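> sequence plus predicted model, see below.
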Amino acid sequence: MTNLAIQIKGLTKIYPPDNRAVDTLDLEIKAGEIMALLGPNGAGKSTTIRAASTLCGFDEGKVVVAGFDVDTHSLEVRQAIGVVAQQTGIDYFLTGRENMVLQGHLYRMKKSDINSRIEELASYFELDSSIDNLVSTYSGGMRRKLDIACALIHRPEILFLDEPTLGLDIKNRKILWKHIDKLNKEFGLTILLTTHYLEEADNLSHQVAIINNGKVQVVDTPDALKNSIHGDSITVSFDDVGKNEQAFFHYAQQQPYIKGSTWEDNKLHLYVEDGGANVAALMAIAAE
């Protein structure tokens, strides 16, 4: 058990009046592993990361990160982790270098260490030529790379990435995948990321945890999860995922012919034995 970088037992987070964003969730991530939390909006992915990274409290359970209890040793946890949130944490009115210097000062790093680390990370993320430009001039992909670079300034051993490629086009998404994969393979970083993208979880992670309604439904390798589902896939696309769409999802899951399901953005993938025979039944459910 000593090789566990993150251990979560019975994590529960309740928002008033009685919204269980995370419900008795258990999760274990080995050191040097990439795990993807895959699920729809509101599944509890971001809340899980916020709790594990000391950014929010929780009502029940125990979370141990890098060998430290999040409740009793939050400072030690923060020294051991880097966090990249869904919404960028960088200042658009500073240069890339100034953002990284600020982040280094927050970790009380020496000036010489900050400067050498900036050169190292700017080169790694191919930001050398733009590091002294205002972030407001950066593209979306460049901002995301700077976000990750800032999170790595103090050399953490664990990296949390909340929807790291959200809003990026496929070209920039794949560039970022390359960097994330290299961080894990070359530096042994343990990475816990959340995503809506099936392809992202498949390409990057050693383990995928499918999460819905605040609970982990299944954890396995991408290949094992794909091999466990045989038959056909029916994809239902929504303009938006609101209460009616969630109601359809929950009702569809109760049907005996539905063998499994996953979300990808506003698309619901339903796995069945015979797609041709089941489409009409699903359409009838949708009409209701």
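Cool, the structure landed.
> C-alpha from now on. contacts and neighbour counts both.
Noted.
> ok, residue 81 touching residue 159?
Yes: taking CA atoms under 8 Å as the definition, residue 81 is a contact partner of residue 159 at 5.6 Å.
> looking at this, residue 7 is in a strand?
Yes: counting by DSSP: H, G, I helix; E, B strand; the rest coil, residue 7 is part of a strand.
> quick one: it and residue 147, what's the gap?
Using CA to CA, to the nearest Å, we find residue 7 at a distance of 25 Å from residue 147.
> and if you look at residue 208?
Distance from residue 208 to residue 147, counting by CA to CA: 24 Å.
> and those two? Which one has more around it.
residue 208 (26 against 22; other CA atoms under 10 Å).
> contacts only, for the more buried one.
35, 36, 37, 38, 201, 219, 220, 221, 222 (CA atoms under 8 Å, 6 or more residues apart in numbering).
> between those residues, which has the most around it?
residue 36 (31 neighbours).
> burial check on residue 112, number of neighbours?
If you count neighbours by other CA under 10 Å, residue 112 ends up with 9.
> that one - that's part of a helix, no?
Yes: counting by three-state DSSP, residue 112 is located in a helix.
> mind listing the helices for the stretch 51-200 of the chain?
74-80, 96-106, 111-124, 140-151, 170-187, 198-204 (DSSP state H, counting those that start in this stretch).
> go through the ones you listed and pick out the most buried.
helix 140-151 (a mean of 23; mean count of other CA atoms under 10 Å).
> got the angle between it and helix 111-124?
150 degrees (axes from the mean of the first three to the mean of the last three CA atoms, to 10 degrees).
> between helix 140-151 and helix 96-106, how many degrees?
Relative orientation of helix 140-151 versus helix 96-106 (the same axes, to 10 degrees): 30 degrees.
> so which elements touch helix 140-151?
strand 81-84, helix 96-106, helix 170-187 (3 or more CA pairs under 8 Å, 6 or more residues apart in numbering; DSSP states H and E).
> before we move on, back to that, make TSV out of the contacts of residue 208 and add secondary structure and distance to residue 264.
Below are those laid out as TSV (DSSP: H, G, I helix; E, B strand; the rest coil; distance: CA to CA, whole Å):
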residue	secondary structure	distance to residue 264
35	strand	17
36	strand	13
37	strand	12
38	strand	9
201	helix	11
219	strand	17
220	strand	18
221	coil	18
222	helix	15
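> this is the comparison structure:
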Amino acid sequence: MNATLYGARLGLDRGWREFKHSLRSSDQGFNLFSAIAFLTVLWFQRNSQVEGTGMSLASLTLPGMIGMSVAFSGLVGPAGSLSMNREDGTLLRAKAVPNGMVGYLVGRVVQTSLDTVFSLTVVVLPALFLVDVIADAGIGGLLAMAGVLALGMAATLPWGAVAGSIAKSPGGAMGITMLPIMGITAISGIFYPITALPGWLQGVAQVFPVYWVGHGTRWALLPDAVAAAEVGGTWRLPLMALVLATWAVVGFLLAPTILRRMARRESGTDMEQRRQAALQRGS
């Protein structure tokens, strides 16, 4: 078997094993907290109607939440994992074996994707009792949503790897990713129609993937009449695909170079210094 393919196969196994391990970790507490927070928002929005759409605000919010969760996972998940693996020596060990970096990167992609599917399930299943947009979408709508979410993951995941590569610590990785994405989410029309915002903020939001993943998810799950609440009053699918594809292509071109440079600089001395710094932070 080709050595690179063998490394990728090991990465698939690694990603699956790490995902199963994560199911028993404290990370699931965050998923539970997020689900409760999202369901609380939907509960208070369920009787609020959005003018011109004939639908409740909760029905418009749920697809946006799904899109936001994918963008959030694609950016924050790899950043946190990669920075922690630099600190605990996992990355150094991967660098030391043939095609170890290939296996490592494939494992990160697999684990992030499975974690995202699981976290979405935790949110979506209870939400079905509050809104019926997913049940009403049918197989075609669900397949369209899956395509949009896959493109959204591709648009954010490499940038999460970039953030994890340049961060000096897991805390730094969270600061690089969490704060910006929270600000971007606030202006991306996730919890209320983006058209309620000033025009210049609408323009800023449309530069980033979060708005477009939510836009595409709403298109896949909601009736065409809901487009009245979108910028321009219509679904802009070609522009959505262009923006997300641009972020994905640039990210996948840039991320491997940054990861290789970061891996070449890794050494046992650097790892030990980061380990001691981590112990001091915990003491």
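That came through fine. Here the structure is a predicted model, which is why all the values come from computation and not from measurement.
> superposing both, give me the TM-score.
TM-score of the superposed chains, computed with TM-score structural alignment, normalised by the length of the second structure, equals 0.23; 110 aligned residues with a CA RMSD of 6.0 Å.
> quick one: the spatially closest residue to residue 218 of the second structure that is not a sequence neighbour from residue 133 of the second structure, how far?
Distance criterion CA to CA, 6 or more residues apart in numbering; nearest residue to residue 218 of the second structure, sequence neighbours excluded, is residue 63 at 5.2 Å. Note on residue 63 of the second structure: its distance to residue 133 of the second structure, by CA to CA, is 8 Å.
> more neighbours, those two?
Comparing residue 63 of the second structure with residue 133 by other CA under 10 Å, the one with more neighbours is residue 63, at 27 against 21.
> buried ones in the helix or strand that one falls within?
Take DSSP states H and E as the rule and residue 63 of the second structure turns out to sit in helix 57-88. Under the neighbour-count criterion of 16 or more other CA atoms under 10 Å, helix 57-88 of the second structure has 57-87 buried.
> by contact count, what packs against it?
Using 3+ CA pairs under 8 Å, 6+ apart: helix 57-88 of the second structure touches helix 27-45, helix 90-96, helix 100-127, helix 133-166, helix 170-186, helix 209-221, helix 268-282.
> most packed of those?
helix 209-221 (a mean of 27).
> that helix to helix 57-88, inter-axis angle?
Using the same axes, to 10 degrees: helix 209-221 of the second structure against helix 57-88 is 130 degrees.
> ok and helix 209-221 of the second structure relative to helix 133-166, angle-wise?
Using the same axes, to 10 degrees: helix 209-221 of the second structure against helix 133-166 is 160 degrees.
> can you name the element that comes right after helix 209-221 of the second structure?
Downstream of helix 209-221 of the second structure (by DSSP H and E), the next one is helix 237-265.
> helices or strands up against that next one?
By 3+ CA pairs under 8 Å, 6+ apart, helix 237-265 of the second structure packs against helix 90-96, helix 133-166, helix 209-221.
> residue 5 of the second structure: which of the helices and strands packed on helix 57-88 of the second structure is closest?
helix 100-127 (8.8 Å; CA to CA).
> please state the offset of that closest one from the chain centre?
Offset of helix 100-127 of the second structure from its chain centre (CA atoms, centre = their mean, to the nearest Å): 9 Å.
> just checking, what packs against it?
Against helix 100-127 of the second structure (3+ CA pairs under 8 Å, 6+ apart) you get helix 3-22, helix 27-45, helix 57-88, helix 90-96.
> surely the residue nearest to residue 218 of the second structure meets residue 213?
No: using CA under 8 Å, residue 63 of the second structure is not in contact with residue 213, being 9.2 Å away.
> do you know how far residue 91 of the second structure is from residue 81 of the second structure?
With distances taken as CA to CA, residue 91 of the second structure is found 10 Å from residue 81 of the second structure.
> so which of the helices and strands packed on helix 57-88 of the second structure gets nearest residue 10 of the second structure?
Residue 10 of the second structure lies closest to helix 100-127 among those, at 5.7 Å (CA to CA).
> tilt between the closest one and helix 133-166?
Using the same axes, to 10 degrees: helix 100-127 of the second structure against helix 133-166 is 150 degrees.
> in whichever strand or helix holds residue 283 of the first structure, what's buried?
Here residue 283 of the first structure sits within helix 275-287, counting by DSSP H and E. Across helix 275-287 of the first structure, burial judged by 16+ other CA under 10 Å covers 282, 286.
> show me what it packs onto, helices and strands only.
Using 3+ CA pairs under 8 Å, 6+ apart, helix 275-287 of the first structure is in contact with strand 232-237, helix 243-253.
> the same query, at a cut-off of 6 Å, please.
Helices and strands touching helix 275-287 of the first structure, by 3 or more CA pairs under 6 Å, 6 or more residues apart in numbering; DSSP states H and E: there are none.
> contacting residues around it?
residue 232 (CA atoms under 6 Å, 6 or more residues apart in numbering).
> got the angle for it vs strand 232-237?
Going by the same axes, to 10 degrees, helix 275-287 of the first structure is angled at 30 degrees with respect to strand 232-237.
> which of the helices and strands packed on helix 140-151 of the first structure sits closest to residue 122 of the first structure?
Closest to residue 122 of the first structure of these, according to CA to CA: helix 96-106, at 8.7 Å.
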